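could you look at this predicted model? Sequence included:
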Amino acid sequence: MTRSLLQAVRPLAAAFLAVALGATGLSPVAAADAGPSPIALRSVTAQPAVPGVDADIRLLHHTMPGVGGRPVPATTLLLTPKGEPPAGGWPIVAWEHGTTTPGQKTCAPSQTPELDGGLTRDGFKSDYSWQIGRFIGAGYAVVAPDLEGLGPDATTPYPYYSLSSLARSLIAGVMAARAAEPRLSDRWAAVGHSDGGHGVLGVEALAGEATGLAFAGTVASAPYVAIEAHAARFGADGKAAPNEAAAHQGLMMQQFQGALMATGLTVTQPSFDEAAIMGSDLAATLPRFRSLCSVAAIGTIDAAVKTKGKAFEGLKADWASQPQMHAFLAANDPAVTPGYTLRQPALIVQGKADPFVLETLQTQFADKLKAGGAPLTYKVYDGADHFSVIRRADADVLDFLRQQFAR
């Protein structure tokens, strides 16, 4: 981010003052003053109330730096507490959602009443809107991007698992929010769950792109890391399972990891040949897999594995060693990225009973970070699973944010 970006954003902030103070209806503003900046606020749309979230809610239509190197359309929810802000403005919690889809743009937080891209609707009670309500109640503004390639304005594919894209979705959302709402603080923290937890682990390295803002720290809930290790563990558990149902579950979850990674890699490298890492049965599921929200997408692989059983032609044994996939994981999975570390305060929270992101692998990742000197607090919650960890860790998350914003 350069000085020219600030010069572009500040005029837009003034133009949106009426919206920030409660003007009604659509409030489109031309981005002519934004010049070539990759981040430009285009318009603001009032959003309906969300049960349990006592906030003013707006949808920001803006641009962000895309993985292809050019600005792309993006949308971000901005939720602000009602009433007047504290001195210095509302501190910003930049919040990133987990996997809502491998590639269907309508499976985005802004497009669903629970702010979770359809997870609750489809059977996974996410508690995302509950957590956002807790942040609002604590006096924070929440910036929640749909992510690059998701949401109503998206015109490019969703680059699933791209760490830089996930980080820049948050950064662009925060910059757009500051343009739309001058009553925001210049202090912000990143909070994410699952793949969003993975995404916020990439923010610190790029936080300097949010010119003029002070990054306070990171909270990652069940961050989705150690992909190759997860696939191997699920596969081994399936082979050692005591019954057919457990064996099927392990095999299906192993294939799910590879399908997600192949989807993300193909967006950034269209020349990638999926046959290099998988057999024909898994490859045949991918077109439909990518067109669905998460629960239905998992169901597509589940049904295909059930049909073929042990004869299912899926991930190859050395799938993660294929050169393009190996480079993709090394660049985007903090658990295997050479030299990856954190230098600012971070909190990772993990449920011990999580069936998707395994506690043992998360603990190995956290131990590696701490051994390297990262200022990390790591907490494990007995009995908590992938989603219930959000409520179980609530007090610890709020306490961590309070401490960082007080520094």
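Everything's here; your move.

going forward, measure contacts and count neighbours with C-alpha atoms only.
OK.

now do the strands in the stretch 251-400 of the chain.
346-351, 376-381 (DSSP state E, counting those that start in this stretch).

which helices and strands does the last one pack with?
Using 3 or more CA pairs under 8 Å, 6 or more residues apart in numbering; DSSP states H and E as the contact criterion, the neighbours of strand 376-381 among helices and strands are strand 346-351, helix 359-371.

contact partners of that strand?
Strand 376-381 has contacts (CA atoms under 8 Å, 6 or more residues apart in numbering) with 342, 345-352, 359, 366, 369-370, 389, 392-393.

ok, the first one next?
Around strand 346-351, the neighbours that count as contacts under CA under 8 Å, 6+ apart are 217-223, 359, 362, 366, 375-386, 388-389, 393, 397, 400.

roughly how far apart are the most centrally placed residue in the chain and residue 99?
For the chain, the residue nearest the mean C-alpha position is residue 196 (2.5 Å; CA atoms, centre = their mean). Residue 196 sits 7 Å away from residue 99, going by CA to CA, to the nearest Å.

could you do residue 308 as well?
Residue 308 is 26 Å from residue 99, by CA to CA.

those two: which is more packed in?
Neighbour comparison, residue 308 and residue 99: the larger count goes to residue 99, with 23 against 11 (by other CA atoms under 10 Å).

helices and strands around the helix or strand where residue 402 lies, which ones?
If you go by DSSP states H and E, residue 402 is part of helix 394-405. With contacts taken as 3+ CA pairs under 8 Å, 6+ apart, helix 394-405 sits against strand 184-193, strand 214-221.

what ranges does the stretch 101-250 of the chain have for its helices?
Assigned by DSSP state H, counting those that start in this stretch, the stretch 101-250 of the chain shows helices spanning 128-137, 163-180, 195-200, 203-206, 227-240, 244-268.

one more to weigh against that first structure:
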Amino acid sequence: MKIKHPILKLVLSCLGLTSTCVIASPVFPNNNKVQTSNISSKTPGTILSIQEENTGLFTNASQRFLITYRSRGVQSEPIVTSGYLLLPKAKVPQGGWPVLVWAHGTTGVADTCAPSGDYAGGPVHVYQQIAAKALNAWLARGYAVIAPDYQGLGTPGGHPYMNAQSQLHTVVDAVRATHHLQPYKFSKNWYVMGHSQGGAASLKVAADGQKDAPEFNLRGAIALAPGGYQYEGIAEYVASNPQITTDVAAFFPIVLLGAEAADPGLAPANLVSPDMGVILNSARNRCLSELQSDLKAAPKTVFKPNVDLTHLTNYLKKQSIENMTPSVPLLIVQGDKDQLVDYRGTYAYYQQVCKNQKPIAFHPVKNGDHRDSLRQSEFLIGSFINSVEQGKTINTCNSK
């Protein structure tokens, strides 16, 4: 496995040394050197390593740190997760900076797809440029921003793409990690915002985040074009359509490999045709953007003849967003011309939440594509935050 970023190489070397890579609390020094904490710690949120980086795309950030921290995996086992932390230029308020956790969209399952390792010309750079504008809007409002990579992206182990429990853990433990960064002060108030894959993560956090981290105060959640409505449908669609598009052919291996990372018994290599197996193997080392540009033709068949997909579809169904009922105010933003996340599915989820009488607002983006929900978010967060903080009702269920 090739690791591009030096801090990830350091973490991997420390994993073999356990307690020999130990210092005191992770107070950031006045230089650019890496610091590491107790790599054997199982306490969620423990910062394991930290390094300052250039703020780069984040023009409203005063400082940017690359971190690794202890989190929990699919089965709540201790794992190492990477991410980056942005501090605003605003003066620290008396109660500390409030926190936004950013849950990113689909990049792939390979280590090189971790957004914290982004670089100009890299496989996730175009997406990061769009995300940076959205996050700069939060920084301008005085929020610290923590952006986890999710389990297995840039760190040991596979990435269980769209696994609800794993995404909940990496997001919640990112909040804990932020509060371990000394000598800075952070408020216990926090929000989560995510796009696409991260939109599904935001919905899971909206449902269970406060219960998972009762020591903090989850104020609200924003889901931008959230994927995962009737998630098992992607497998059923591929199985029932004799000729899929190249876009689906590039994306579906990520679904399969993510399921395998969460449940090795799924073994997608035993399910797919030889032609699809070639793309599947490529997806182990290539990001979504690379798969999309490399793939010139979709395979004629995806699955082996008479394959039993029951195990796969049952697993995918458990990750579906309709299993998630928000317990905090929720804003959903969805482009009505989105070709990747169906507007109809997102709206059906919204109606489900309305029936449960939970505080939710739905904002359609007219003629918006998949990334327009992310682009528009910077213009929508202000009114949502103000409504939450002022205790106003968040509800568009009765509007026409």
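Perfect, thanks for sending it. Owing to the predicted nature of the structure, the values given are computational and were not obtained by experimental measurement.

quick one on the thing from earlier: redo the helices and strands packed on helix 394-405 of structure 1 as TSV? Include mean neighbour count.
Compiled in TSV, those are given as follows (neighbours: other CA atoms under 10 Å):
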stretch	mean neighbour count
strand 184-193	25
strand 214-221	24
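
closest to residue 315 of structure 1 out of these?
Comparing these against residue 315 of structure 1 with CA to CA, the closest turns out to be strand 184-193 (26.4 Å).

hmm, who's touching that closest one?
So strand 184-193 of structure 1 is in contact with 85, 88-98, 141, 170, 178, 197-200, 203, 212-223, 401, 405, going by CA under 8 Å, 6+ apart.

what subset of those is buried?
When the contacts of strand 184-193 of structure 1 are checked for burial by 16 or more other CA atoms under 10 Å, the buried set is 85, 89-98, 141, 170, 178, 197-200, 203, 213, 215-223, 401, 405.

return the distance of the alignment partner in structure 1 of residue 318 of structure 2 relative to residue 161 of structure 1.
Under the alignment by TM-score structural alignment, residue 318 of structure 2 pairs with residue 331 in structure 1. Per CA to CA, residue 331 of structure 1 is found 10 Å from residue 161 of structure 1.

please apply the same query to residue 150 of structure 1.
Distance from residue 150 of structure 1 to residue 161 of structure 1, counting by CA to CA: 13 Å.

which of those two has more neighbours?
For residue 150 of structure 1 versus residue 161, the count of surrounding residues by other CA under 10 Å is larger for residue 150: 29 against 25.

which SS class is the closest residue to residue 177 of structure 1 other than its chain neighbours?
In this structure, residue 177 of structure 1 finds its nearest non-sequential neighbour in residue 78, 6.5 Å apart by CA to CA, 6 or more residues apart in numbering. Classification of residue 78 of structure 1 using DSSP: H, G, I helix; E, B strand; the rest coil returns strand.

residue 78 of structure 1: neighbouring residues, count only.
Per other CA under 10 Å, the neighbour tally for residue 78 of structure 1 reads 28.

ok, it touching residue 144?
Yes. Between residue 78 of structure 1 and residue 144 there is a contact at 6.5 Å, judged by CA atoms under 8 Å.

now list whatever residues contact both of those two.
Taking CA under 8 Å, 6+ apart as the contact rule, residue 78 of structure 1 and residue 144 have no neighbour in common.

to which residue of structure 2 is residue 30 of structure 1 aligned?
So residue 30 of structure 1 corresponds to residue 37, using TM-score structural alignment.

swap that for residue 383 of structure 1, sorry
Using TM-score structural alignment, the partner of residue 383 of structure 1 in structure 2 is residue 367.

what sits closest to its match if chain neighbours are left out?
Residue 367 of structure 2's closest residue in space is residue 337 (CA to CA, 6+ apart), at 5.2 Å.

who touches the one you found in this structure?
Here residue 337 of structure 2 is in contact with 343, 366-370 (CA under 8 Å, 6+ apart).

quick one: map it onto structure 1.
With TM-score structural alignment as the criterion, residue 337 of structure 2 matches residue 353.
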